[in-house]
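Engineer: all I have is the shape, not the residue letters:
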């Protein structure tokens, strides 16, 4: 190992790095796994700058970071064998740190914003895995500008996955929704004005309570539950952008959208033994065929359900 990799940053820069990691842990509620990954990614970037300048990286090196600097970093990571997902997460970590410096007047994020993330491999639309869906809800607030916005993002994505709501349904909730920590269900107005009851998991109630505690705007029945940065009703595009950032961080495909969390809710219930009729009711679908298409049920899974349920199928297996 060379000397440049042993001392890869000056003390002021390392102090800002430590402050950033503390904010991720305490205010953004990032998981230890994410913080460890971000620390490693930023360290690799600072080592790259150290080797490039032939001296330890300084705060001034990040004050006006150019797109070319980031391209060089990604090219070096590619030569080391890093894939598109790893490089995308690394770029996201560097961007987060630059935004931290920008908020303190120590850097500009213009170059980082202009840099496109490495193109991720194309994949067919599909639900998230259980682990990926859990990671999305845990890391939802990692890049929010304020602690209350971080709590909001966690609450809304936890709600989409935990209750299977459409994003329009979640954004239509009144300000007094999810205010009762003892509630076990909640009415939701779906398509065509039809109302259904959805069960509330403890994780959903906890995330909602944290958001309600931190939200700086009054949350009453005559206004929206989820609010934008300036206090107006939250727009779907903001949630979609938050999910896009998470895709880069977690290395998820383009199909990992807010709607995919509803898809994942239904698919994971079905995989866990839930019946199609119950899932149909929870999703608010008018017909069972829609539920079958929505949950991407394959023929083998359908046959397994029918063989377990139909008397003739059971008789044939036991006969």
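Structural biologist: Everything's here; your move. It should be emphasised that the depicted structure is a prediction, and the values quoted were computed from it without experimental measurement.

Engineer: please count neighbours and contacts with C-alpha atoms only from this point.
Structural biologist: Noted.

Engineer: quick one, strands of the stretch 151-300 of the chain?
Structural biologist: Secondary structure of the stretch 151-300 of the chain (DSSP state E, counting those that start in this stretch): strands at 185-189, 195-199.

Engineer: another one to put next to it:
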């Protein structure tokens, strides 16, 4: 939508986004998504209400106006999950406006997102995860490429890394020790243990990797020496899963799911797994591992300071 929004609304949006980046550490991708969502919302309200909406006018948005916006989004083909995400961004912006400008924003905050079925992750069985690593490690006729792919997949399963985190490692992270410092979503850092099989897989790859190991260079290299892409790893796992007869859900992210689920089933503490995965919310880890509410409450009762004092 190309409708112009008011200068006041645009300035407020810019200030809010700046705060999200500096105070909450939101990533550039997140900031970009918030900007698109809010510009689209503000543009709709400009057109719907018949003119550019200043700060005071934004506080006069009604429940009916919110319903009209949500109906337009659904009518344009936006799915329930995407609309819920978009509404969450709008509500966060309005909470900030309420604190800064003293606006009454109850109609916006009371808007209900459409219900949707949250898809649960599908981890691999332990033997399937091991078979995936072994198959990836023998699926390319070039030994260094096979060793590279095996090393990446081993890091995903052995350390619970996101594919982007594994591929962001550089030569400067060498030599590998007993842990890795990972910069995850929003630039947040965490320390994850590096198990011996993962370290050995990376070292085996480096021994035969033909490209120069220079400071600043990516740890995992493409055929011509550039940074390895996530798509290349996905293709390698696609070939492996077809050979193993595994479902299409056997993706790089499924290896991270498998790490968390297998660790939990072996007796791992949910809070510790949350830290290892870099989840900001325990509820995210709950969904990630498929843990039920009763188990989540056990963790809460055992770890929450106020609960522990009762």
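Structural biologist: Now that the structure is in, tell me what you want to look at. On a predicted model such as this, the values are computed, not experimentally measured, just so you know.

Engineer: thinking again about what came up before, mind giving me JSON lines with the strands of the stretch 151-300 of the first structure and columns for mean neighbour count and distance to residue 38 of the first structure?
Structural biologist: As requested, the strands of the stretch 151-300 of the first structure are exported to JSON lines (neighbours: other Cα atoms under 10 Å; distance: least, Cα to Cα, whole Å):
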{"stretch": "strand 185-189", "mean neighbour count": "16", "distance to residue 38 of the first structure": "37"}
{"stretch": "strand 195-199", "mean neighbour count": "16", "distance to residue 38 of the first structure": "35"}
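
Engineer: now distance to residue 53 of the first structure too, for those, in CSV please.
Structural biologist: Formatted as CSV, those follow (distance: least, Cα to Cα, whole Å):
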stretch, distance to residue 53 of the first structure
strand 185-189, 58
strand 195-199, 57
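
Engineer: quick one: closest of these to residue 168 of the first structure.
Structural biologist: strand 185-189 (9.8 Å; Cα to Cα).

Engineer: how much does that closest one stray from the second structure?
Structural biologist: Mean deviation of strand 185-189 of the first structure relative to the second structure after superposition (mean Cα distance after the TM-score superposition for the first structure): 0.7 Å.

Engineer: helices or strands next to that strand in the packing?
Structural biologist: Applying 3 or more Cα pairs under 8 Å, 6 or more residues apart in numbering; DSSP states H and E, we find strand 185-189 of the first structure packed against strand 195-199.

Engineer: with the second structure superposed, average distance for the strand it packs on?
Structural biologist: Relative to the second structure, strand 195-199 of the first structure is 0.5 Å off (mean Cα distance after the TM-score superposition for the first structure).

Engineer: before we move on, the earlier item: out of the strands of the stretch 151-300 of the first structure, which gets nearest to residue 18 of the first structure?
Structural biologist: Closest among the strands of the stretch 151-300 of the first structure, using Cα to Cα: strand 195-199, at 40.8 Å.

Engineer: other SSEs contacting the closest one?
Structural biologist: Against strand 195-199 of the first structure (3+ Cα pairs under 8 Å, 6+ apart) you get strand 185-189, helix 276-283.

Engineer: again, only using 10 Å
Structural biologist: helix 147-163, strand 185-189, helix 276-283 (3 or more Cα pairs under 10 Å, 6 or more residues apart in numbering; DSSP states H and E).

Engineer: against the second structure, where does it fall?
Structural biologist: Under TM-score structural alignment, strand 195-199 of the first structure corresponds to residues 189-193 of the second structure.

Engineer: for the matching stretch, which outside residues touch it?
Structural biologist: The contact list for stretch 189-193 of the second structure, computed with Cα atoms under 10 Å, 6 or more residues apart in numbering, reads 158-161, 177-184, 275-278.

Engineer: contacts only, for residue 135 of the second structure.
Structural biologist: Here residue 135 of the second structure is in contact with 129, 146, 149, 150, 236, 237, 239, 240, 241, 243, 244 (Cα under 10 Å, 6+ apart).

Engineer: now do the fifth one against residue 167 of the second structure, distance only.
Structural biologist: Between residue 236 of the second structure and residue 167 of the second structure the distance is 15 Å, computed by Cα to Cα, to the nearest Å.

Engineer: cool, and the last one?
Structural biologist: For residue 244 of the second structure, the distance to residue 167 of the second structure equals 25 Å [Cα to Cα].

Engineer: separation between residue 109 of the second structure and residue 187 of the second structure?
Structural biologist: Distance from residue 109 of the second structure to residue 187 of the second structure, by Cα to Cα: 29 Å.

Engineer: and residue 252 of the second structure, by the same measure?
Structural biologist: Residue 252 of the second structure is 21 Å from residue 187 of the second structure, by Cα to Cα.

Engineer: repeat that for residue 221 of the second structure.
Structural biologist: Residue 221 of the second structure sits 23 Å away from residue 187 of the second structure, going by Cα to Cα.

Engineer: neighbour count for these two, which is higher?
Structural biologist: residue 221 (19 against 13; other Cα atoms under 10 Å).

Engineer: residue in the first structure paired with that one?
Structural biologist: Checking with TM-score structural alignment, residue 221 of the second structure has residue 227 as its match.

Engineer: pull the contacting residues for that match.
Structural biologist: Applying Cα under 10 Å, 6+ apart, the residues near residue 227 of the first structure are 149, 152, 171, 175, 215, 216, 217, 218, 219, 233, 234, 235.

Engineer: where along the stretch 201-310 of the second structure do the helices fall?
Structural biologist: Assigned helices in the stretch 201-310 of the second structure, in chain order: 230-244, 252-265, 270-277, 282-289, 293-303, 305-309 (criterion: DSSP state H, counting those that start in this stretch).

Engineer: just how off-centre is the last one within its chain?
Structural biologist: From the chain centre to the centre of helix 305-309 of the second structure is a distance of 31 Å (Cα atoms, centre = their mean, to the nearest Å).
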